[in-house]
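**Student:** no sequence for this one, just the structure:
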């Protein structure tokens, strides 16, 4: 199944006109013709089935024939992850976390961060592509970057809250801390790790230090391990 994405589509829609780039893809690449069926999601949990009425390369028009809403997960996962030095590594994390099942992502700028700027629009496109590729109907939310301290000071998160860091101290493995059907927020720092001050502030705000295994992991690897662990506990 080929899945298309359009956030403006709602459950009252009767017809839909694809934008020029998707119209061209449908007609020239997929070779769809009148009467063929395509699938669209609005990223809000709805999957629409549509019949092509006009297979025009610039303005492909389709009629909505059915719709269904996916059953929401019993938990939400928020990954708060520092940008990596190389953009492609962070994009890889976004792609794989979307495939596995993340609900919200916040890039945080830390004391030891080497990269302090990100291209939010590009990351949105990565999330959209990963959602479509994995045939999901809910697009993860990505927030504007924020400093670690500002995030913690303004944090109103409910549910389980963890911080993964490399400094010595008492830590339990994440898989022994996660409880099924509970919302989870996990902080993961940059290649240079969180500073002591950031860790202390996180603890003050109720974040519990956790380990993600015996080996030291790159930022993007740690985020994927955390995402996978939470998903497995909830399956």
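**Tutor:** It's in. Just so it is clear, the model here is predicted, and its values are computed rather than measured. Residues are numbered from 1 along each chain as shown.
**Student:** going forward, measure contacts and count neighbours with C-alpha atoms only.
**Tutor:** Will do.
**Student:** Tell me which residue is most central in the chain.
**Tutor:** residue 140 (3.8 Å; CA atoms, centre = their mean).
**Student:** Run through the residues that contact the nearest residue to it once chain neighbours are set aside.
**Tutor:** Distances taken as CA to CA, 6 or more residues apart in numbering place residue 103 nearest to residue 140, at 4.7 Å, with adjacent residues excluded. Contacts of residue 103 were listed using CA atoms under 8 Å, 6 or more residues apart in numbering, and they are 76-78, 139-141.
**Student:** show me what contacts the residue sitting furthest away from the middle of the chain?
**Tutor:** Here the chain reaches farthest from its C-alpha mean at residue 34, the gap being 34.6 Å by CA atoms, centre = their mean. The contact partners of residue 34, by CA under 8 Å, 6+ apart, come to 51-55.
**Student:** what's the most distant pair in those?
**Tutor:** Spanning the widest gap among the contacts of residue 34 are 51 and 55, at 10.2 Å by CA to CA.
**Student:** where's residue 177 relative to residue 215, distance?
**Tutor:** Distance of residue 177 to residue 215, computed by CA to CA, to the nearest Å: 18 Å.
**Student:** okay, pairing it with this:
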């Protein structure tokens, strides 16, 4: 029997708001036609990555790009999110980190150039950034979240710090095993975008330099210990993000 709807994923389309019909990208159209083999008339869900989710009906599948007639739209209220700032690693390691972390409530992912960051010689970080944004779209579809993680950078750590006003959580072996309650309490609450949302900083293999640690202290950063074992730089962001989210959820359940 032909399915009348397919809601197992969100198809990404940036231009939804105020539209009656939208045209999907070549990538999304190919996924619908060749991978999922959906038929005209099937109802699907679309997300613009900015909190807007729509239900639409697939039109005729005759051209390379599929037209979708929008039936309904709903704006999802944004909740406070964590942000990640990660020292540059080898390209494929960065992609792995982003694809896993962006499936969780993550507002942004920033690439940092630090004293010990591992940028492969001849690496094209601008091209890497574009691939990371594509990975963020994949994560949005997988997790069914209406909010697309924003990829930023690469930027030098010193320059980046001068623009930050949000709480900083630095992952460091000498840090504390818990975080202040006021940082955790703000997560999972409805706040304006970026309002007091913490940023988790993860260094490269070998960690941040002593000079960088001192700068963090001058910026009133909180130092957070991820456990008693030594983690790879590509593992630490996933552990940090998931553990802090778990602590926040536990705190809110007790309140």
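**Tutor:** Received the coordinates, thanks. Here the structure is a predicted model, which means the values were calculated and not measured.
**Student:** quick one: TM-score?
**Tutor:** Superposed pair, TM-score by TM-score structural alignment, normalised by the length of structure 1: 0.88. Supporting alignment: 227 aligned residues with a CA RMSD of 1.9 Å.
**Student:** Residue in structure 2 paired with the residue nearest to residue 140 of structure 1?
**Tutor:** Under the alignment (TM-score structural alignment), residue 103 of structure 1 pairs with residue 107 of structure 2.
**Student:** Number of residues surrounding residue 112 of structure 1?
**Tutor:** By other CA atoms under 10 Å, the residues close to residue 112 of structure 1 number 15.
**Student:** now it, nearest residue through space, not along the chain?
**Tutor:** Nearest to residue 112 of structure 1 is residue 192, by CA to CA, 6+ apart, at 5.4 Å.
**Student:** what do you get for residue 222 of structure 1?
**Tutor:** Excluding its sequence neighbours, the residue lying closest to residue 222 of structure 1 (CA to CA, 6+ apart) is residue 212, at 6.9 Å.
**Student:** Per the alignment, name the residue of structure 2 opposite that neighbour.
**Tutor:** So, by TM-score structural alignment, residue 212 of structure 1 is matched to residue 226.
**Student:** Now check residue 240 of structure 2 against structure 1: what is it aligned to?
**Tutor:** Taking TM-score structural alignment, residue 240 of structure 2 has residue 226 as its aligned residue in structure 1.
**Student:** Quick check: the gap between its match and residue 113 of structure 1.
**Tutor:** With distances taken as CA to CA, residue 226 of structure 1 is found 20 Å from residue 113 of structure 1.
**Student:** Repeat that for residue 151 of structure 1.
**Tutor:** Counting by CA to CA, the gap from residue 151 of structure 1 to residue 113 of structure 1 is 15 Å.
**Student:** Residue 222 of structure 1 now?
**Tutor:** Noted for residue 222 of structure 1: a distance of 16 Å to residue 113 of structure 1, by CA to CA.
**Student:** can you check residue 207 of structure 1 too?
**Tutor:** Where residue 113 of structure 1 is concerned, residue 207 of structure 1 sits at a distance of 20 Å (CA to CA).
**Student:** same thing with residue 135 of structure 1?
**Tutor:** 34 Å.
**Student:** again, but for residue 50 of structure 1
**Tutor:** For residue 50 of structure 1, the distance to residue 113 of structure 1 - CA to CA - is 46 Å.
**Student:** corresponding residue for residue 56 of structure 1 in structure 2?
**Tutor:** Structural alignment (TM-score structural alignment) places residue 56 of structure 1 against residue 62 in structure 2.
**Student:** Then residue 191 of structure 1?
**Tutor:** Residue 191 of structure 1 maps onto residue 205 in structure 2, by TM-score structural alignment.
**Student:** still on that earlier bit, show me the contacts for whichever residue in structure 2 pairs up with the residue nearest to the centre of structure 1.
**Tutor:** The equivalent of residue 140 of structure 1 in structure 2 is residue 149 (alignment by TM-score structural alignment). Listed by CA under 8 Å, 6+ apart, the contact set of residue 149 of structure 2 reads 102, 106-109, 133, 136-137, 140.
**Student:** Would you map the helices across structure 1?
**Tutor:** For structure 1, the helices defined by DSSP state H cover 20-24, 87-100, 120-133, 148-153, 196-204, 219-233.
**Student:** Comparing the last one with structure 2, how large is the average distance?
**Tutor:** Superposing on structure 2 and averaging over aligned pairs (mean CA distance after the TM-score superposition for structure 1), helix 219-233 of structure 1 comes out at 1.4 Å.
**Student:** buried ones in that helix?
**Tutor:** The neighbour-count check on helix 219-233 of structure 1 (16 or more other CA atoms under 10 Å) flags 219-231 as buried.
**Student:** In CSV, list the residues you listed along with distance to residue 72 of structure 1.
**Tutor:** CSV is the format used below for the buried residues of helix 219-233 of structure 1 (distance: CA to CA, whole Å):
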residue, distance to residue 72 of structure 1
219, 28
220, 26
221, 27
222, 26
223, 23
224, 22
225, 23
226, 21
227, 17
228, 18
229, 19
230, 16
231, 14
